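1. Return atomic coordinates for the entry below.
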Amino acid sequence: MEIHEYARLDAIALRELIATGKVSAAEVEEVARRALELANARLNALTMPLFSPALEHAGRGPFAGVPFLIKDSAPLAEGVPFSIGTRAIPPHITAERDTEVMSRFRAAGLVTLGQTTAPEMAISFATESARYGITRNPWDLDRGTGGSSGGSAALVAAGAVPMAHGSDGAGSIRIPASACGLVGLKPTRGRTPAGPGADEHGFGMSYDFALTRTVRDAAHLLDAVAGPGVGDKYEVPRPARPYAGELGAEPERLRVALSVRSWSGGTVDPEVAEATIAAARLLEEFGHDVGEAGPEVTPEEIVEGCRHQLAAVAAPYLMAPVDLPKQVFAEVAWKVVEEARSLSAMELLAGFARQNALTRKVGAFFTRYDLLVTPTLAWPPAPHGTFDFDDAEQTTTGWLESIFQYGPFTMLFNVSGQPAISLPLGQSSGGLPIGVQLVAPYGREDLLLRLAARFEEAMPWCDRTPPHHVAAGQAGSDSGSSAR
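-> Modelled structure (predicted):
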């Protein structure tokens, strides 16, 4: 198998080739390693050399033999170093055990080959850090990949792996999906497990899943990892049938809300707005009722509803057994640590009350509508350096407000818990990807996947590849062996 052949296949297609013996899992892994090295040399999206050997996994499973990557967002996999993009965590510190979702990745047969970059503390919509430098977008090396799952997004978009782990605390799966032209699903709160070390990531605002190139990969992977872990405090109602069974199913007639005015009070790029409106028009053609509407929340409510999550982000550093000097942190990260250190119990409870109020407002909105359509980002992928994480004058609130201008439509659903998906439905006049976000009522990933599959059929995106895709110029020149 050659790189140009491998890089255009999604995870399900690769699994079918392996299962039928047309190519071996070892051949797929070997070509994936070459593709990853080639892509990373351009994009700087890996935190360390590739794992050798790959992380242990089941030899059977729905994705047996499919290459995969994990994000440097937490102590995820036993024995693997993690840093969350900061110099404050020494390189010798490793995860003590697998998280439940990592155990499920292994059980699904995914072959984890490496770890991808994230911004410091994973609290930026730009994957740029003092520890790892700038991660570059395969659509334009001068543009960012979004954050915080930017390393995963870059390598999936470049064709180096068909899908990769991501986590989403304020849009951190959906925003890189939009910036890199991918499918990015944030599940319902509680759909994927947070244990065994926690009942809720980020006070219930952070979610583990993945970035994919196709809707069917997202559906099959959700089938593999969804559901509560043993002893989990919360359990989301299970779907009536597997998510993969929603592909090709016709949704009932829906009441669809369209919102393209920025919820931050900022501007939305006209091309982004037009791509979103075009998606809504297509929903009308599908037979759904579309009107302009959105949750009745203010920018201040959204930002304040997210602020207390910063305490959860800073908690591992505050509980560290050693003093951490300011010099090892970027300025904004240090201010997050300081604010978390000074936070009182009453202030934290007030934050939970704000989250509860927002959750109820959004829940009420979805009693009137079955689906909400918005842009994912307000603008096409931002140039590097747009967000200064080392600005000594910046405050934590000011930082949240600045990234909220870029990603005004995603944070709210981290607070309120509804499932949301970003689909690569548009392109700017300069050829940059534009994502459109679909949001469904609590627990309705089935509806999102039905609609996403319809969009993928009507507005196919898989043939659109970035200039810095690993298959570019590879046909006929790859030294890999051909599959028989």
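2. alpha carbons only for contacts and neighbour counts from here, please
-> Noted.
3. Counting neighbours, what do you get for Arg241?
-> 10 (other CA atoms under 10 Å).
4. ignore the last one, Met346
-> If we define neighbours as other CA under 10 Å, then Met346 has 9 of them.
5. Specify the local secondary structure of it.
-> Three-state call for Met346 (DSSP: H, G, I helix; E, B strand; the rest coil): helix.
6. Repeat that for Asp388.
-> coil.
7. What is the burial count for it?
-> Counted with other CA under 10 Å, Asp388 comes out at 17.
8. just Ser429 next, same as before
-> By other CA under 10 Å, neighbour count at Ser429 equals 8.
9. can you check the one 3 residues further on too?
-> Using other CA under 10 Å as the criterion, Leu432 is surrounded by 19 other residues.
10. you'd agree it is up against Pro380?
-> Yes. Using CA atoms under 8 Å, Leu432 is in contact with Pro380, at 6.5 Å.
11. Shouldn't Arg216 be within a helix?
-> Yes. The assignment for Arg216 is a helix, going by three-state DSSP.
12. how much space between it and Leu377?
-> Counting by CA to CA, to the nearest Å, the gap from Arg216 to Leu377 is 23 Å.
13. ok, now Leu324?
-> Distance of Leu324 to Leu377, given as CA to CA: 35 Å.
14. what about these two, which has more around it?
-> Ranked by neighbour count (other CA under 10 Å), Leu324 and Leu377 place Leu377 first, with 33 against 14.
15. what's the helix or strand for that one?
-> Leu377 is located outside every helix and strand, with elements delineated by DSSP states H and E.
16. I'd like the structure of this one too, to check against the first:
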Amino acid sequence: MADAAAMIDVLAGEEGYRAAVDTPPPPLRIALVWRTPLGRPPMAAEHRRAVADTADRLRDLGHRVTEADLPLGARPWPQFMTRYLRGVADDVARLPHPEWLEPRTRRLAGAGARVPDRTLAWARTAEAGLHALMVGFFAEHDLILQPGWVRRPSRIGRYHGSGIATTLAAVGTHIPYFPTWNVMGYPVAAVPVGFDQVGMPIGVQLIGPTGSERLLLSLSGQYERAHPWTDRRPAL
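-> Reported below is the predicted structural model:
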């Protein structure tokens, strides 16, 4: 956490992030949110257990952790897909040699190029409505706790040669908790909390409202001191 915070000090051009890691937070109201915009997804038992254990550990540190649902419903999902597809198309259009890309990436860019400007404008404008819905939620909760990946990441090359729909559907089932925060733009801390049965790390997300970076670093630093992990190294 200290490394991440020091990097933010440099990138932001202001101090205070690194110091926040060493400053314990006050008792916080943390919402444990299991549902995504598309419902509660299937999750590997060891990942679910890691999130529940993290909630208990945060309670042991003096924080109040209660289960809650976000007031957003399914709204973030179409906004995410609109911005994701069009974003790929816009990025590819700026490349000097798009022919060097994998065929799947070129097809994905082609699909995104069919997203009209008015639809992209709708997605960007609708973001304000999502923020408005979260005002009341963050009046009752300081931060959010959610899973990161819901199962072990796929092996390299697992989707090589697969089509757009197959790849997006398969990858999406692994990371259903990420798109909401890609749309909202809230600060998120990805915190290692354990390891699965083959030694791969398991993480959770801590999410806060706009401007809560220092609070997230403070809580993450407190958690890391209570449950250190940096001495864990894979065997050579």
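17. And the TM-score between them?
-> Remark: TM-score between the superposed chains equals 0.86 [TM-score structural alignment, normalised by the length of structure 2]; 234 aligned residues with a CA RMSD of 2.5 Å.
18. Show me the common contact partners of Leu432 and Pro380 of structure 1, please.
-> Between them, Leu432 of structure 1 and Pro380 share these contacting residues under CA atoms under 8 Å, 6 or more residues apart in numbering: Ala179.
19. What's the match for Val101 of structure 1 in structure 2?
-> Residue pairing (TM-score structural alignment): Val101 of structure 1 is not matched to any residue of structure 2.
20. cool, Arg464 of structure 1 as well?
-> Aligned counterpart of Arg464 of structure 1 in structure 2: Arg232 (TM-score structural alignment).
21. what about its match, is that helix, strand or coil?
-> coil.
22. Count the residues that sit near Arg233 of structure 2.
-> 8.
23. How much space separates it from Ala5 of structure 2?
-> Counting by CA to CA - Arg233 of structure 2 and Ala5 of structure 2 are separated by 22 Å.
24. do the same with Pro147 of structure 2
-> Separation of Pro147 of structure 2 from Ala5 of structure 2 (CA to CA): 22 Å.
25. Spatially central, which residue of structure 2 would that be?
-> Among the residues of structure 2, the one closest to the centroid is Phe178, at 3.9 Å (CA atoms, centre = their mean).
26. contacting residues for that residue?
-> Gly148.
27. Just tell me what Glu67 of structure 2 corresponds to in structure 1.
-> Counting by TM-score structural alignment, the partner of Glu67 of structure 2 is Glu292.
28. ok so, going back, show me what the residue nearest to the centre of structure 2 lines up with in structure 1.
-> Aligned partner of Phe178 of structure 2 by TM-score structural alignment: Thr410.
29. And Pro192 of structure 2, by the same measure?
-> Pro192 of structure 2 maps onto Pro424 in structure 1, by TM-score structural alignment.
30. three-state assignment of its match?
-> Assignment for Pro424 of structure 1 (three-state DSSP): strand.
31. likewise Val10 of structure 2?
-> Val10 of structure 2 is classified as helix under three-state DSSP.
32. That one -> structure 1?
-> Checking TM-score structural alignment: Val10 of structure 2 goes with Ala224.
33. now that match: how far from Gln405 of structure 1?
-> Taking CA to CA, one finds Ala224 of structure 1 at 35 Å from Gln405 of structure 1.
34. ok, and the closest non-adjacent residue to Gly266 of structure 1?
-> The shortest distance from Gly266 of structure 1 to any non-neighbouring residue, by CA to CA, 6 or more residues apart in numbering, is to Gln405 (5.8 Å).
35. ok, the one you found - contacts?
-> Counting by CA under 8 Å, 6+ apart, Gln405 of structure 1 has contacts Ser262, Ser264, Gly265, Gly266, Thr267, Ala378.
36. out of the residues you listed, who has the most neighbours?
-> Neighbour max across the contacts of Gln405 of structure 1 (other CA under 10 Å) = Ala378, 28 neighbours.
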